[in-house]
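1. give me a 3D structure for the following:
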Amino acid sequence: MSFTGTVKTYGEVRAVDGVDLGIAPGGTVALLGRNGAGKSTTISLLLGLTEPDSGTVELFGGPPEASVRAGRVGAMLQEARAVSRVTVGELVAFVAGRYPAPLPVAEALELAGIAGLAGRRVDRLSGGQAQRVRLAVALAGNPALLVLDEPTAALDVEARHAFWTSMRGYARRGHTVLFSTHYLEEADAHADRILVIDRGRIVADGTGDDLRRSAGGSLVSFDLAGEAPEALSLLPGVRAVEVREGRARLRTDDSDATVLALAGLGAVRALEVAPASLDDAFLALTDPEPVR
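-> As a prediction, the model looks like this:
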C-alpha cells in the first residue's frame, strides 16, 4: 500500500496534504489524529471511495478499486445501517459468497466474537453487537488488508479485549490490519506501527516508544515558588516548558541533567519525574486547532 504526494481538498480545506506513505504487508498499523485531522479522508482514499486531486494511491501495486473488487480488502467503517429481517449468519454468509476465497462463516463469527448470535436478526442487536457484526462482514472475505475505522467505539471493556485478541491473531496469519482510533492506549498496546496525522499530513511514524522519544522522553514537574519560567527552557535536556497555576512542566530528553540543574538553581520543590506518555507525545505532535 502506498500514498505518493497525495492531496485531497474540500473547498479551501486540504484534508490530505501531500502524503507520502508506504505500508508493507503484515502487522497492525494505527492511524491517530484529532477529529478532523484527515483520518477518515485518508481511509476513503485508500479504499477508492474518493479520488485524490493529485498524487496517487496504490494497493497491492494497482488502483484501490481493483484490489477491492478482487476481494483483497475488507473494511469496517463508522457509519452503517442494519439490514432488516435477516439473521447475522445469513448476512455474513451472503457477503462471504461474494468473495473468491472467503473465511468459513463460523470462523468469521468467532473472530468477531459473535458465534452465539448467528440466529439473531441484525436489526434487533445492541450497538456493541451490531459493531461486531460489521467486523464479521469485513472479515468474511478473508482480506489481505483489513481496514477498521474507529472499530471499538461502541464496545465495552471486555469486548474490546476480545476484539484485540482476535485482531492480533488475524495479523499473525500474515494479514495487515490498519485501524484508526481515538483510544491512544489501544494504539500503544496493539499497533506495531503508529502513524499520527495532523492537518492532513503525517507528522509522526513509528512505535509508541518512538513517538514518546520524539516528544521528549520524560516530564519533570515542580512548583515554581518564584523561579523565573523563562530561564527553564535553557536548562540541559529541556525541549518544552509549560507553566500552569504556579507549577512548571518540563519536557526533557535528559531528566537527570535537568533535575541536577534545577537543584543547582535551588528550584526543586514538590519535584516529580515521569516518563512521557503517548498522550503527551500526541499533544506535542499535533496542532491544537485542526481543520477537519
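2. make it CA atoms for all contacts and neighbour counts henceforth
-> OK.
3. neighbouring contacts of the host helix or strand of Ile43?
-> Ile43 belongs to helix 39-46 when assigned by DSSP states H and E. Applying CA atoms under 8 Å, 6 or more residues apart in numbering, the external contacts of helix 39-46 come out as 8, 15-16, 31-33, 50-52, 57-59, 64, 147, 149, 180, 197, 200.
4. another one to check against the first:
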Amino acid sequence: MPANALDISGLTVRHGDVLAVDGIDLRIGRGETVALLGPNGAGKSSTVSAVLGLLHPAAGTVRVLDRAPADAVRAGCVGAMLQHGGLPSEARVGEVLHLVRRSYPDPWPLEDLVATTGIGGLHARPAEALSGGQRQRVVLALALAGQPPLLLLDEPTSAMDVEGRRAFWTTMRELAARGTTVVFATHHLEEADAVADRVVVLAGGRVVADGSSAEVRSAVSGRTVRLSVTEDADLTALPGVLSAERQAGTAVLTTTDPEATLRVLLDRGIPLADLEVRGASLEDAVLTLTTGAAR
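-> The predicted model follows:
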C-alpha cells in the first residue's frame, strides 16, 4: 500500500497563454486532511482538476495512490465534489444514488452512507427541488459511494448555511478518523483553521507556504491590538505600529511590540477599553503571503 495518497512533482498547467500552475511539488500522506488556500486564480482548481485527470498538464507528473489519475478514478480510489458539478435535474435523489453505487464493486452500505451524509428523507425528492445545502450533501454522498480512500473537495460549503457547514465538517472529521484522506480548496479560512491538519497556500500557481495552521500564522510577524477609542485619541507615532485604522469607534493597530504600544497609549491617557490583543489570524497570514508573492 503506497505511503502517500498524492504525489505531485513539477506540475505545470496552462490554459492557453495563462500559466495556471507553475511547477509545484506536493506530497500528501494517507489519512491527512489538507486545505488548499489562496486567492482566485492561484491554481487551486487547476491542481484539483489535474489530480482527477480532467486536464493534461503541460509538464510534471501526478500519482494518486501510486496510479495515474485516470486509472485511480476508474478504480474508485477518488471521490470528488467539484465547484461546478451538477445533478441530473429530472432524476430523483434515490435513483441517482442507486445508479452511482451500482458502478462500484464494493459500494458504501446504503444505510450508513445516508446517515453519514445526512440525506435521510431526500430519496424521493427530484434533484431540481433540492436546496443548495441539500444538493451539496447529495453530491457528497455520490462522491463517497465507492468508499474512496481519497476525497477531493472544491469549495464544498459554498452553498451551505452555518448549520450546514458545521454538519459537513463534522462528517469530514469522522471520515478522517476512518482513514480517508481529505483534500479541500476553500475561501472560508476559518474552516481550514478549524479542520485541516495541514495548510498549503498557493499564489500565482506556486506553493508559498506549507505547514500546520499555526506554522503558517507564525510566518507573519506582528500582533493586532484592538480597543475602543474616542475620535480625538492620539494614535500617531506609536512604537512598533506598522498600521493603524479606525473603524466606527474602534482602533485596530498592527504592531511588532504590543507592550510598548500599550504603554504609550496609557501614558497618553487613552483608556484601554474593550482591549483585545491577538496574533495573526490565518486570514492575515494568507493575505500577507499571497500579496507578497504577487509583488
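5. quick one: TM-score?
-> Once superposed, the chains reach a TM-score of 0.85 (TM-score structural alignment, normalised by the length of structure 1), with 280 aligned residues with a CA RMSD of 2.8 Å.
6. distance check, Val95 of structure 1 against Gly264 of structure 1.
-> Separation of Val95 of structure 1 from Gly264 of structure 1 (CA to CA, to the nearest Å) stands at 68 Å.
7. the more surrounded of the two?
-> Higher neighbour count among Val95 of structure 1 and Gly264: Val95, with 17 against 10, using other CA atoms under 10 Å.
8. tell me which element the counterpart of the more buried one in structure 2 falls in.
-> Superposed on structure 2 with TM-score structural alignment, Val95 of structure 1 falls opposite Val100. According to DSSP H and E, Val100 of structure 2 maps onto helix 93-102.
9. what's the longest helix in structure 1?
-> Ranked by residue count under DSSP state H, the longest helix found in structure 1 is helix 157-172.
10. and the following helix or strand past it, how far out from the chain's middle?
-> Scanning forward in sequence from helix 157-172 of structure 1 by DSSP H and E, the next helix or strand is strand 176-180. Distance of strand 176-180 of structure 1 from the chain centroid (CA atoms, centre = their mean, to the nearest Å) equals 8 Å.
11. can you count the residues close to Val201 of structure 2?
-> Count around Val201 of structure 2 with other CA under 10 Å applied: 26.
12. dump the residue contacts of it.
-> Counting by CA under 8 Å, 6+ apart, Val201 of structure 2 touches 36-38, 207-210, 286, 290.
13. for it, helix, strand, or coil?
-> strand (DSSP: H, G, I helix; E, B strand; the rest coil).
14. what lines up with it in structure 1?
-> Match for Val201 of structure 2 (TM-score structural alignment): Val196.
15. how much space between its match and Gly38 of structure 1?
-> When Val196 of structure 1 is compared with Gly38 of structure 1 (using CA to CA), they lie 10 Å apart.
16. and the contacts of stretch 14-24 of structure 1?
-> Contact partners of stretch 14-24 of structure 1, identified using CA under 8 Å, 6+ apart, comprise 1-9, 37-38, 41-42, 55, 199-202, 291-292.
17. ok, back up a step: which strands or helices does the helix holding Val100 of structure 2 pack on?
-> Contacting helix 93-102 of structure 2 under the criterion 3 or more CA pairs under 8 Å, 6 or more residues apart in numbering; DSSP states H and E are the following elements: helix 132-144.
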